[in-house]
Every structure is written in structure tokens, then in C-alpha cells.
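Visitor: Below: sequence and its predicted model.
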Amino acid sequence: MDLKLSVYEIMLRLFLAMVMGGAIGIEREYKNRPAGIRTHILVCMGATIIALIQVEIADQALRYAAAKPEFVGVVRADEARLIAQVVSGIGFLGAGTIMVSNRSVKGLTTAASIWAGAGLGIAIGMGYYTIAICSFVGIILALTVVKRIIKINAIKKLEIRYIHREATKEFIMNYFDSKKIEVEDVDFDVDFMDDYRIYTNVYTIDLPRGMNYTDVIEDLSMYKNITKLRMINV
């Protein structure tokens, strides 16, 4: 069994990694995400390089064992060892794109795309072209098409700051009832000022079909006692 790679084969695999990783990065950069085209190219090509090195190590081990049969039981080449380090190590880079602020989490999709790009690079580097091409198509579809086809009205939190507690709470609850908005949970907070108080309610709400959060914010913003409105991703 000959695992020796030609220069043409190495260049082909690195080129595929650059093209496929770059295509994923273009989609992320177009949406102004933390990791763009260069990051995804480097991640995919880096994983490909590691996989190529692993193939070369395995080839050298086989050649050495063939040349010196007496050492067959001693010479070992685990093709999954370096690749396992890529799979675990890429998590640190992906974690760097995840940002948590004001009760919301951003960057999870970009972190996942980096991790998937590394897996794509491994498939290319090992020469599994069918897996690589099918995976690439799946990743691109997941990033560009799925969200347009499948629309999920996820539960979110609505932060409302207001004054005049009794009147404003009554207005908010009447609005929710009139729009058939279901309140899953409520968190209360109050800030004490010199001669007045500012109340903050964080509502976990579930909107009825056909209604969006922009409409809710626009409707509630018309009420004079409400001083701040903000959506928080769960």
C-alpha cells in the first residue's frame, strides 16, 4: 500500500481547502461576523496540513516496516492521533468568536462554522473527496438556505424600563392580552432615585404567528411612561 502523495496531489488538496474554506468565510464576512474569509481559509488549510502530515507519517511508517520486517511489531502510525488534536484544539479558536453581553450570546454560528471548516480540511487532507464535497455543500446550505426556508419564531426576552408602576403595568398586560402574547416568565427590578423610582421588567414572551418583535417594540414605545425597550436573545 503506497500512501506517498505527489506534489500535484498536495497542491490540489490545499487548493480545495482554500476555496471551500474561503467560500464559508465569505458568507460569514458578508454578515459582518467576527471570523471572516481569511480566518476560515487558514483554519481549513491548517487542518488540511495536519492531515497531510499525518498521511506522510503513516507512509513513512509503512515504508520503514517494509524495509525492516523485523521491526513490524514496533513501528506504529496512528492516523487519528494528530487529527484528534485538531478536533479538540479548534474549540479554543471557536470559543474566541463567542461573545456574551447583556444576557445575549452571539457568535455561536461562526464558532460552529470554524469547527466545521476544520473538519472539512481534515477530509480534504486525508483525500476523502466525496466526504469533503458533500460536507461543503451541507455547510453552505446550513449557513445560507436553511434560515430562509425554516422560520422559527423563537421565545425571546423583552426588557421594559418605565415609571409610574401601576398604570404602566396595567397598560403592558392589557397590550399583551389584546395581541394574544403569552408571557412565560417575568423578572422584576427597581432603581431608587431621589424622588422617584425606575422599574425594569424582563418578560419572557411567546408571540402569536404573524407577529414580530419589531411590531411589539414600536407599539409599546408609544406609551409615555416607558423609557426603554430592548429585546434580549434567550
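Guide: Nice, thanks for sending it over. Numbers count the residues shown, from 1 in each chain.
Visitor: When you work out contacts or count neighbours from here on, use the C-alpha atoms and nothing else.
Guide: Fine.
Visitor: Would you check that Ala58 makes contact with Val75?
Guide: No: using Cα atoms under 8 Å, Ala58 makes no contact with Val75, being 10.0 Å away.
Visitor: the more surrounded of those two?
Guide: Applying other Cα atoms under 10 Å to Ala58 and Val75 shows that Ala58 carries more neighbours, namely 19 against 14.
Visitor: Skipping its backbone neighbours, what lies nearest that one in space?
Guide: In space, and not counting its chain neighbours, Ala58 is closest to Ala77: 5.2 Å by Cα to Cα, 6 or more residues apart in numbering.
Visitor: looking at this, that neighbour is in a helix?
Guide: No: checked against DSSP: H, G, I helix; E, B strand; the rest coil, Ala77 lies outside a helix; its state is coil.
Visitor: chain center to the longest helix that the chain contains: distance?
Guide: Counting residues, the longest helix found in the chain (DSSP state H) is helix 37-67. Chain-centre distance of helix 37-67: 26 Å, with Cα atoms, centre = their mean, to the nearest Å.
Visitor: List the buried residues for it?
Guide: 37, 39-62, 65 (16 or more other Cα atoms under 10 Å).
Visitor: Repeat that for stretch 15-31.
Guide: Buried-residue list, stretch 15-31, by 16+ other Cα under 10 Å: 16-29.
Visitor: between these, which is nearest Leu158?
Guide: Comparing these against Leu158 with Cα to Cα picks out Arg28 as the nearest, at 27.4 Å.
Visitor: re earlier: possible to save the buried residues of stretch 15-31 as a markdown table with secondary structure?
Guide: Formatted as a markdown table, these follow (three-state DSSP):
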| residue | secondary structure |
| --- | --- |
| Leu16 | helix |
| Ala17 | helix |
| Met18 | helix |
| Val19 | helix |
| Met20 | helix |
| Gly21 | helix |
| Gly22 | helix |
| Ala23 | helix |
| Ile24 | helix |
| Gly25 | helix |
| Ile26 | helix |
| Glu27 | helix |
| Arg28 | helix |
| Glu29 | helix |
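Visitor: I'd like these laid out as JSON lines, including distance to Arg161.
Guide: Putting the buried residues of stretch 15-31 into JSON lines (distance: Cα to Cα, whole Å) gives the following:
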{"residue": "Leu16", "distance to Arg161": "52"}
{"residue": "Ala17", "distance to Arg161": "50"}
{"residue": "Met18", "distance to Arg161": "49"}
{"residue": "Val19", "distance to Arg161": "49"}
{"residue": "Met20", "distance to Arg161": "47"}
{"residue": "Gly21", "distance to Arg161": "44"}
{"residue": "Gly22", "distance to Arg161": "44"}
{"residue": "Ala23", "distance to Arg161": "43"}
{"residue": "Ile24", "distance to Arg161": "40"}
{"residue": "Gly25", "distance to Arg161": "39"}
{"residue": "Ile26", "distance to Arg161": "39"}
{"residue": "Glu27", "distance to Arg161": "37"}
{"residue": "Arg28", "distance to Arg161": "34"}
{"residue": "Glu29", "distance to Arg161": "35"}
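Visitor: ok, and here's another one to check against it:
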Amino acid sequence: MVSLLWNVPYFEITLRLFLAALLAGLIGWERERDNHPAGFRTHILVCVGSALIMLISVYGFGEFMNSPNVRFDPSRIGAQVVSGIGFLGAGTIIRQGVTVSGLTTAASLWVVAGIGLAVGAGFMFGAVLATALVLVSLEVLNRVDQWALRKNRLRVFTMEIEDQRGKLSELANAFVDLGGSVQKIDIKQYGVAKPNVKIQFTVMMNEEVKVEDLCDEIRTIDGVQSIQTE
């Protein structure tokens, strides 16, 4: 007996795998552009792998379908992708103090796994529509969210500080004491030649606090070498 997979036209297999790579590439490019933990290549690999697993699950065991002792369930192998992708997504989540980042990227990996399964099963319309909705969510709604936050006086402070123990929490507490609410902390890069750290604080400002006055206060903290705001 011959597996059903060999009866699927090569064009159909090629189309599904390339479509999975294309759809995942669109989502991965958005993540790559913003320097998120999982980018272009990771999303493509997850989606193509999921599509291939679904192809095998649907068509790879046709030789056993006529056996009276075998119950054929094409969703069984594909279901393992949904639970297994959680381990990969967990690796993109980073916690820094009270700030957690990478949740959106982990969710996008989970979604592209679903898109890959849909493409592998031949549900092309659902895969394309899901990709469009994900791109709208990541790109358009992200801009709307940033615009709304700016209306609420969300400011980004970029500073270089000396690499000292406890300095990060000291600065975060300073923003709070001066009337701000720290929303996010990003450590962009570490100094190589000298022990300095470049950090971005995303802070929701109180309307009564002037940004210039806050920057002047932060500059007086020991170890702060420079501070800029957007």
C-alpha cells in the first residue's frame, strides 16, 4: 500500500509550504524590524514546520486507513504542535523586575503555528485571513496604541549610566517619586570598553510634572552620565 502523501500533486505540496513561508514571513518581518526576540527566520521555520506536520498528519498514513483495527485521526499529530509551541514561545518572554516583554512575540509564534497547520490542511482562506488580521493587530493597532499613549503624556527617556548594582531600581523609584509611572524598561546595549549601560525608560507622566524639570532631577543622581527624551 502507498501513502496518500505520494498521491498529492507535488505542485500542491510546494504551494502549501511556500504559502506557509510567505504568510509567516510577513508576520516575522514586522517582528524583525522592531528587534523582537523571534524574528523573520524563526516565524518562517515555525510555520513551515507546522504545515509539513499537518501534511504528514493528513496524508502520511493513508496505508493504514483501510485497516479495521486502526482509528484514523488526522488532527492528532497536529494537536501536538499547539501544545509544543508553548516551549518556544516561553523562550521569547523576558522579565526585568516588574516589566515583562516578549508576550506579543510569543503570541505571534503561536499564531503562525496555527497558520501553518491551516495551510497544511488546505484551509487557505482561513490562513490568509488570519495573517491579515495578525498584521493589522501588530502594525495598525500598535500605532493607534502609541498615539493614544502619547495623548496621555507617555514619554521615553534614554540614558547612559554606570554599571552599578541596584542602579536600575534606584532610577525606577526616582521616576515614581518625581510623579511618573514606569511602564517599560529596555536595556538596549552594554558598554564593551567601559562598564556603562544604555537604558530606555517608558514613563507615563503626570500632567503637573514638567519633562525638563524631571530630566534635571534625574541628572543629579550619581552614576547618570546622560539623559535624553523623545
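Guide: Arrived safely, thanks for sending. No experiment lies behind these values; they were computed from the predicted model shown.
Visitor: Structure 1: helices as residue ranges?
Guide: Going by DSSP H, structure 1 shows helices at 7-30, 37-67, 81-95, 108-125, 129-144, 146-149, 165-178, 213-220.
Visitor: In structure 2, what stretch matches the fifth one?
Guide: Right, helix 129-144 of structure 1. Across structure 2, the stretch matching helix 129-144 of structure 1 (TM-score structural alignment) is residues 124-139.
Visitor: Also the first one?
Guide: The counterpart of helix 7-30 of structure 1 in structure 2, using TM-score structural alignment, spans residues 10-33.
Visitor: Just want the most central residue of structure 1.
Guide: For structure 1, Thr109 is the residue whose C-alpha lies nearest the centre (Cα atoms, centre = their mean; 1.6 Å).
Visitor: For burial, what's the neighbour tally of the counterpart of Asp216 of structure 2 in structure 1?
Guide: Counting by TM-score structural alignment, Asp216 of structure 2 corresponds to Met222 in structure 1. Residues lying near Met222 of structure 1 (other Cα under 10 Å) number 9.
Visitor: try Gly121 of structure 1
Guide: By other Cα under 10 Å, neighbour count at Gly121 of structure 1 equals 32.
Visitor: Distance of it relative to Arg197 of structure 1?
Guide: Gly121 of structure 1 is 57 Å from Arg197 of structure 1, where distance means Cα to Cα, to the nearest Å.
Visitor: Show me what the residue nearest to the centre of structure 1 aligns to in structure 2.
Guide: Per TM-score structural alignment, the equivalent position to Thr109 of structure 1 in structure 2 is Thr104.
Visitor: Now do its match against Thr158 of structure 2, distance only.
Guide: As defined by Cα to Cα, Thr104 of structure 2 lies at a distance of 23 Å from Thr158 of structure 2.
Visitor: same check, this time on Gln146 of structure 2
Guide: Counting by Cα to Cα - Gln146 of structure 2 and Thr158 of structure 2 are separated by 17 Å.
Visitor: More neighbours: which of these two?
Guide: In this view Gln146 of structure 2 and Thr158 are compared by other Cα under 10 Å, and Thr158 has more residues nearby, 19 against 12.
Visitor: Please verify my assumption that that one contacts Gln200.
Guide: Yes: using Cα under 8 Å, Thr158 of structure 2 makes contact with Gln200 at a distance of 4.4 Å.
Visitor: Count the residues that sit near Phe192 of structure 1.
Guide: 9.
Visitor: thought it was touching Thr200?
Guide: No: between Phe192 of structure 1 and Thr200 there is no contact under Cα under 8 Å: 11.5 Å.
Visitor: sorry, back to before: and the match of Asp216 of structure 2, what is it in contact with?
Guide: With contacts defined as Cα atoms under 8 Å, 6 or more residues apart in numbering, Met222 of structure 1 has no neighbours.
Visitor: Against Lys228 of structure 1, how distant is it?
Guide: 11 Å.
Visitor: Also Ala47 of structure 1?
Guide: For Ala47 of structure 1, the distance to Lys228 of structure 1 (Cα to Cα) stands at 47 Å.
Visitor: and what of Trp115 of structure 1?
Guide: For Trp115 of structure 1 relative to Lys228 of structure 1 (Cα to Cα), the value is 38 Å.
Visitor: So which of these two has more stuff around it?
Guide: Shown here are Trp115 of structure 1 and Lys228; by other Cα under 10 Å, Trp115 has more neighbours (24 against 13).
Visitor: any idea how far that one is from Gly121 of structure 1?
Guide: Trp115 of structure 1 is 10 Å from Gly121 of structure 1, by Cα to Cα.
Visitor: so what's Gly125 of structure 1 closest to, chain neighbours aside?
Guide: Gly125 of structure 1's closest residue in space is Thr48 (Cα to Cα, 6+ apart), at 4.2 Å.
Visitor: Map the one you found onto structure 2.
Guide: So Thr48 of structure 1 corresponds to Ala51, using TM-score structural alignment.
Visitor: Quick one: residues contacting that match.
Guide: 16-17, 20, 115-121.
Visitor: Got a ChimeraX select line for the buried ones in these?
Guide: Buried residues within the contacts of Ala51 of structure 2, by 16+ other Cα under 10 Å, are selected in ChimeraX with:
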select :16,17,20,115,116,117,118,119,120,121
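Visitor: Can you find the partner of Gly78 of structure 2 in structure 1?
Guide: Match for Gly78 of structure 2 (TM-score structural alignment): Ile83.
Visitor: What distance do you get for the nearest residue to its match once chain neighbours are set aside to Leu93 of structure 1?
Guide: Leaving aside its chain neighbours, Ile83 of structure 1 sits nearest to Ala51 (6.4 Å; criterion: Cα to Cα, 6+ apart). Distance, Ala51 of structure 1 to Leu93 of structure 1, by Cα to Cα: 18 Å.
Visitor: what about Arg71 of structure 2, how many residues close to it?
Guide: 10.
Visitor: before we move on, what about Leu141 of structure 1?
Guide: Leu141 of structure 1, neighbours per other Cα under 10 Å, totals 12.
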